[in-house]
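Asks: Generate coordinates for the sequence data below:
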Amino acid sequence: MTDRDWDAELKKIDAEMAKQASRPAPAPSRAPAAPSAPSGGGASAGVAGGMPGFGAPAAPATSSFGVYARLTLAVAIGVGIIFWPYANRCGLGLAGYLGAVSAVVVSGAWSAVWTFRHRAGRAHVLSLLLVLWGLILASLDVLPRIGYAKPTVEHPAAWACE
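Replies: The predicted structure is shown next:
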């Protein structure tokens, strides 16, 4: 065994932690953080790797307004596509409709990225459902035209109008 006095060592650590806790937090800087070197998984990787007050800056606080604004826009596009006012059986009308459906998918994905980044679980699920909704709408028009699904009166097999 070693001749170390562990009680004294732990008292020093406690005193240092008390000093750290009593110091005010430094103001976050607006300068971009320098990239850190990849750690080899050593014992010091956990200390400086993200604990506030130990070398790594804390993540900036953000509001959820932007997240829910994006989600609201995506939901509005997803609901609005149900009320598509133009003919979309063939030709340019079909191209415009498929473009709008792709906007549903892109807006759902855009919202899903932001809801995932901001840890908004229910909003993320709704965003993923919007992506699925857009893919379903696209498949209803594309699959009969490529020969995978059975054509109907609303969804004929032809891309162009005759």
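Asks: Going by C-alpha atoms from here, please, whenever you check contacts or count neighbours.
Replies: OK.
Asks: And the helices in the chain, which stretches?
Replies: In the chain, the segments counted as helices under DSSP state H are 6-22, 65-80, 91-117, 121-142.
Asks: who are the neighbours in contact with Arg89?
Replies: Shown in contact with Arg89 (C-alpha atoms under 8 Å, 6 or more residues apart in numbering): 154-156, 161.
Asks: now it: how far from Gly147?
Replies: The spacing between Arg89 and Gly147, counted by C-alpha to C-alpha, to the nearest Å, is 16 Å.
Asks: ditto for His155
Replies: Between His155 and Gly147 the distance, using C-alpha to C-alpha, works out to 12 Å.
Asks: between these two, who's got more neighbours?
Replies: Neighbours of His155 and Gly147, each counted by other C-alpha atoms under 10 Å, are more numerous for His155; the result is 19 against 11.
Asks: Test my guess that the more buried one contacts Ala138.
Replies: No. The criterion here is C-alpha atoms under 8 Å, and His155 misses it with Ala138 at 11.1 Å.
Asks: Please give the structure of this sequence too, so both can be compared:
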Amino acid sequence: MSKNWDAELAKIDKQLASISDEQLLATSQGAGGPGAGAQGAAGGVTRATQTRALPAGGAAPAPAATVSAGRSWVAWLKVIVAVGAAAGLMFWPWPARCGTPLIGFTAATGGVALLGIWSAVGTWRHRLGLAHVASLLVTVWGIGLGAREVLPRVGYAVPTEARAATWSCEGASLTSPTTDSTQPTTPL
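Replies: As a prediction, this is how the structure comes out:
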């Protein structure tokens, strides 16, 4: 029972070529989804069969792409929230060198990364290219700022004065290097 697939595919191609693009598009939308037009041409589904499958009102259901296209403003709103949160990290009000402020800042960077992923999913679904790139940049920004704080404390990066090797404030000097009281001051 081996079939000659080349002959079968040639027959399907011939049937598809005999139908105009407008008819094929109308058939696929009327049947409820893409690919149904090809199935109708090749699989024996007729127009009468398709009209029986319609709802009682007689109107064809709207394709999913048209329903979600009107809500792209929601995806843009998600991007604006994510970008606002990422920009807010630049104005973090507390010094995040150690202790609770450091843990709060690190959690905020993780939150920004999650907001970026959340908005990236929405922009991907709505096929919004520029908004998707912005979402991915927010994600990278959140991960980068979090890594800048975490990596020296887990021993992967070189600790500096601003980013010590410990999470706690014990033994860490809380004064800035320019206002350190142990350095002698010279009169002007």
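Asks: Now a ChimeraX select for only the buried ones of the contacts of Arg89 of structure 1.
Replies: In ChimeraX, selecting the buried portion of these, with burial taken from 16 or more other C-alpha atoms under 10 Å, looks like this:
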select :155,156
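Asks: Looking at the contacts of Arg89 of structure 1, which is nearest Trp84 of structure 1?
Replies: The shortest approach to Trp84 of structure 1 among the contacts of Arg89 of structure 1 belongs to Glu154, at 13.7 Å (C-alpha to C-alpha).
Asks: can you tell me which residue in structure 2 aligns to the closest one?
Replies: Using TM-score structural alignment, the equivalent of Glu154 of structure 1 in structure 2 is Ala162.
Asks: Distance of the closest residue to its match other than its chain neighbours relative to Ile143 of structure 2?
Replies: The shortest distance from Ala162 of structure 2 to any non-neighbouring residue, by C-alpha to C-alpha, 6 or more residues apart in numbering, is to Arg97 (6.4 Å). Per C-alpha to C-alpha, Arg97 of structure 2 is found 18 Å from Ile143 of structure 2.
Asks: go on, Arg153 of structure 2?
Replies: Plainly put, Arg153 of structure 2 is 15 Å away from Ile143 of structure 2 if you go by C-alpha to C-alpha.
Asks: Relative to Glu162 of structure 1, how far out is the residue most central in space within structure 1?
Replies: Here the mean C-alpha position of structure 1 is nearest to the C-alpha of Val113 (C-alpha atoms, centre = their mean), at a distance of 1.9 Å. Note on Val113 of structure 1: its distance to Glu162 of structure 1, by C-alpha to C-alpha, is 42 Å.
Asks: same check, this time on Pro151 of structure 1
Replies: 16 Å.
Asks: Just want to know which of the two has more residues nearby.
Replies: For the pair Pro151 of structure 1 and Glu162, the greater number of neighbours falls to Pro151 (17 against 6), based on other C-alpha under 10 Å.
Asks: quick one: that one and Leu140 touch, right?
Replies: No. Taking C-alpha under 8 Å as the definition, Pro151 of structure 1 is not a contact partner of Leu140, at 9.6 Å.
Asks: and Leu137 of structure 2, what pairs with it in structure 1?
Replies: Under the alignment (TM-score structural alignment), Leu137 of structure 2 maps onto Leu129 of structure 1.
Asks: which residue sits closest to its match, ignoring its sequence neighbours?
Replies: Counting by C-alpha to C-alpha, 6+ apart, the nearest residue to Leu129 of structure 1 once its immediate chain neighbours are dropped is Gly108, at 7.8 Å.
Asks: my guess is that neighbour meets Trp133, correct?
Replies: No. Using C-alpha under 8 Å, Gly108 of structure 1 is not in contact with Trp133, being 9.1 Å away.
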